[in-house]
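1. Sequence first, predicted coordinates after that:
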Amino acid sequence: MTAETLHTDVAIIGAGPAGLLLSHLLAAQGVESVVVENRSREYVGARIRAGILEQSSVDLLTDVGLGERLAREGDQHRGIHLQFPQERHHLDFVDLIGRSVWVYGQTEVTADLVAARDADEQRFFYSISDTRLHDIDSDHPSVTFTDADGSPYRLTADAIAGCDGSFGPSRSAIPGGATWEKTYPYAWFGILADVAPSTDELIYAWHPNGFALHSMRSDTVSRLYLQVEPGTDPASWSDDRIWDELATRLGHGQDGWELTAGPITDKSVLPMRSYVHAPMQRGRLFLAGDAAHIVPPTGAKGLNLAIADVALLAPALGDLVRKNDARLADAYSETALRRVWRCTHFSWWMTTMLHRSGDPFEEQLQLSQLRWVTSSEAGATGLAENYAGLPFEV
């Protein structure tokens, strides 16, 4: 069967938040794009991922007309709670640095972006297969794929944006370069529960039994995590065991605080790793989001890093396509990686400070670090600056 040939300014591989936001920002510059995605539209819209937006991410989404529902339904937090045995401390980011964070899940961000792109008649191909990239070192790269009905396509473009995550074809299309990877010796057991949160803001807890986190998705849905061994089977934990362990690690009864249990609707185990690929571009192919880097979730950086990448990439592609000016495009990888490494370090630091390793010496170092962060304005300010978000140009 002969492939149908299409042309667009920018071919975007991946219909997650990075790809959708990139198409939105490009459209504002008059740059056309086509978005292709190997998953179904329903699958992409239902994915449960990160729930924290940095101030910089919120500002960008608001500036480009995507902040109306976020402002109405999102939950603005002034800071976080840090907890270790017999102590819980609140770090107020607004007092420390004048910035806050927002609880607004990736599912909601995706829904807002899809609605905006549909209104703009964005062209999508979902449930594609056999995706391949061609001629990325030329001025006319292309993507070939088979659509959901089995019809082959060749999509030619002036540039390709690989926003297709760590398992997509884009990263492997940039051979050579350098990669850095760290696999952590623990995992997160994630629990979604139909119960109102028992806290006003996130609780990050160090405990001899292991790390715990109390987060939330809405006023009626809680998201909670327990440190477990990699490869843990979620079915091996009963609901009662989960709530008992959460109560222990989060300090139920401490200073009158109580953890409220409720129906658990989802259980999953998330392995934890850090990964950075450099460069983030080759020829006319540019990587963004998880296609270029992965961070453990402790620092709430994954979605925000993807947004930061796209905030840099959109004007670079706009200049490249509309003005034949490659200066920003040529600098994209180097500029983006400065922020990627800063966020990678912060995520590693938060992770290693809060997760029990089993080494008594390391445990004392962790507690010393936690005491310093919660008693020193300099320590608290450093955490707040990184958690609430650095400027996109860092």
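-> Received it, and whenever you're ready, just let me know what you need.
2. drop to CA atoms for contacts and neighbour counts, all remaining ones
-> Will do.
3. would you list every one of the helices in the stretch 1-150 of the chain?
-> Assigned by DSSP state H, counting those that start in this stretch, the stretch 1-150 of the chain shows helices spanning 17-28, 41-46, 55-63, 68-73, 93-97, 106-119.
4. just the stretch 151-300 of the chain next, same as before
-> Secondary structure of the stretch 151-300 of the chain (DSSP H, counting those that start in this stretch): helices located at 169-172, 239-250.
5. export the ones you listed to a markdown table and tack on distance to residue 48 and mean neighbour count?
-> Putting the helices of the stretch 151-300 of the chain into a markdown table (distance: least, CA to CA, whole Å; neighbours: other CA atoms under 10 Å) gives the following:
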| stretch | distance to residue 48 | mean neighbour count |
| --- | --- | --- |
| helix 169-172 | 23 | 20 |
| helix 239-250 | 20 | 17 |
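6. Okay, one more to line up with it:
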Amino acid sequence: MKTQVCIIGAGPAGLLLGHLLRAEGVDCVILERRTPDYVLSRIRAGVLENITVSLMERLGLDARLKAEGLPHDGFNLADGERLIRIDIKALTGQQVVVYGQTELTQDLMDAAEARDLQVIYEAADTALHDVESDAPYVTYNKGDTPQRIDCRIIVGCDGFYGPTRQAIPASAGQEYERVYPFGWLGILADVPPCNHELIYANHERGFALASMRSPTRSRYYIDVPLTERVENWSDDRLWDELAIRLGPEAAANMTRGPALEKSIAPLRSYVFAPMRHGSLMLCGDAAHIVPPTGAKGLNLAASDVHYAAAALTSFFKANDADAIAAYSDTALARVWKCERFSWSLTKLMHRFPDDGPFERAMQVAELDYIATSVAAQTSIAENYVGLPV
């Protein structure tokens, strides 16, 4: 098989890029090692920035997002005694939209066939070849049959553990990483949310987050040590802990219910640079990871896709090699700003094991400053709603 662009990974980043390229008349094929059902089973982000919403609007795939998405004008920081509301609409004139990553992925999947976007699922043993040349190719197995795709550009949208970043020699890039000493234990339940906006809580017992996927489906998190196991947390124990950490106001409005899904996700900050090597480009988690505190993971992948689609379109339609060459620097400029925001909010809202009285005093001082400063709230709101692309 021959195509112009071979995209590895059919999560939201890969599908979004594929749709954008097909809309511009650029040939592409997407390879995914898992089944569609498995891709949709991954419970991930739910807060969409303007860049993600605008790309779905541009593709004309935003009908369900507009009908079912929940626009949010703000969110809250809780310090055990009060809620500090960040009014992002008043401070920036913009909103975020709560719409689950699973729903967005479903919308992109459903439109693929009608828009001539070829997605090959269950593509096993994917391997990249000759990425430093102008004629790279990808091999994989479909069932017991070896397959090959010849292309001009390969784009890795295959997540942190996928094969694309591994195809770049260690000497050709640099890794930046911060592994956090805790994970997020999350519960998804068909219960109404305890608040109409998200609550990020810094409690003496640890962090908590009250979020939602719809008016009838809620997503809650607490931080736990990396050694903790899901089996140690019954639904009742987790709801009890959430009620303590989120505070009495949220607890009074909390509806409990059986878990639809419960898991622990480790937290890390990670960047690989550059995000391009030869004829290989990286997007999303293949190049960077952010802790979920700032709601940036999916949105940062979307901004990568925005830059990558523009560069690839210029390359194939206008023979503009400079657009490809500039991709990494352009994407990384925004990546690092989002990494900074996610890291700083994580540091502010979590109690780290090695922190002492000084570090706690600094958190208290920072939260006091945010509570009384329009400038501080504006900075947080600008980053939360999404920096310009």
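-> Perfect, I can see it now. What you see is a predicted model; the values in this text were computed from it and never measured.
7. Out of the helices of the stretch 1-150 of structure 1, which is the most enclosed?
-> Among the helices of the stretch 1-150 of structure 1, helix 17-28 has the highest mean neighbour count (mean count of other CA atoms under 10 Å), at a mean of 24.
8. In structure 2, what stretch matches that one?
-> Taken onto structure 2 by TM-score structural alignment, helix 17-28 of structure 1 occupies residues 12-23 there.
9. circling back to that earlier point, of all the helices of the stretch 151-300 of structure 1, which one is nearest residue 304 of structure 1?
-> Among these, the nearest to residue 304 of structure 1 by CA to CA is helix 169-172 (19.6 Å).
10. what range in structure 2 matches that closest one?
-> Counterpart in structure 2 of helix 169-172 of structure 1, with TM-score structural alignment as the criterion, is residues 163-166.
11. measure stretch 68-77 of structure 2 end to end?
-> 25 Å (CA to CA, to the nearest Å).
12. Residue 57 of structure 1 reaches residue 309, doesn't it?
-> No. Contact status for residue 57 of structure 1 versus residue 309: not in contact, 11.0 Å apart, counting by CA atoms under 8 Å.
13. those strands in the stretch 251-389 of structure 2, which residues are they?
-> Using DSSP state E, counting those that start in this stretch, the strands assigned to the stretch 251-389 of structure 2 run over residues 259-273, 276-277, 280-282, 288-289.
14. Could you check how many residues crowd around the counterpart of residue 236 of structure 1 in structure 2?
-> Under the alignment defined by TM-score structural alignment, residue 236 of structure 1 corresponds to residue 232 in structure 2. The criterion is other CA atoms under 10 Å. On that basis, residue 232 of structure 2 has 9 neighbouring residues.
15. From residue 183 of structure 2, how far off is residue 232 of structure 2?
-> 14 Å.
16. do the same with residue 266 of structure 2
-> 4 Å.
17. any shared contact partners between these two?
-> Contact criterion CA atoms under 8 Å, 6 or more residues apart in numbering; residues bridging residue 266 of structure 2 and residue 183 by contacting each: residue 226.
18. Look at those two and report which has more neighbours.
-> Regarding residue 266 of structure 2 and residue 183, a neighbour count based on other CA under 10 Å identifies residue 183 as having more, with 21 against 17.
19. counterpart of that one in structure 1?
-> Residue correspondence to structure 1 (TM-score structural alignment): residue 183 of structure 2 is matched to residue 187.
20. what's the answer for residue 85 of structure 2, then?
-> Residue 85 of structure 2 maps onto residue 90 in structure 1 when the alignment is built from TM-score structural alignment.
21. Excluding chain neighbours, what is closest to that match?
-> Nearest residue to residue 90 of structure 1, sequence neighbours excluded (CA to CA, 6 or more residues apart in numbering): residue 81, at 4.4 Å.
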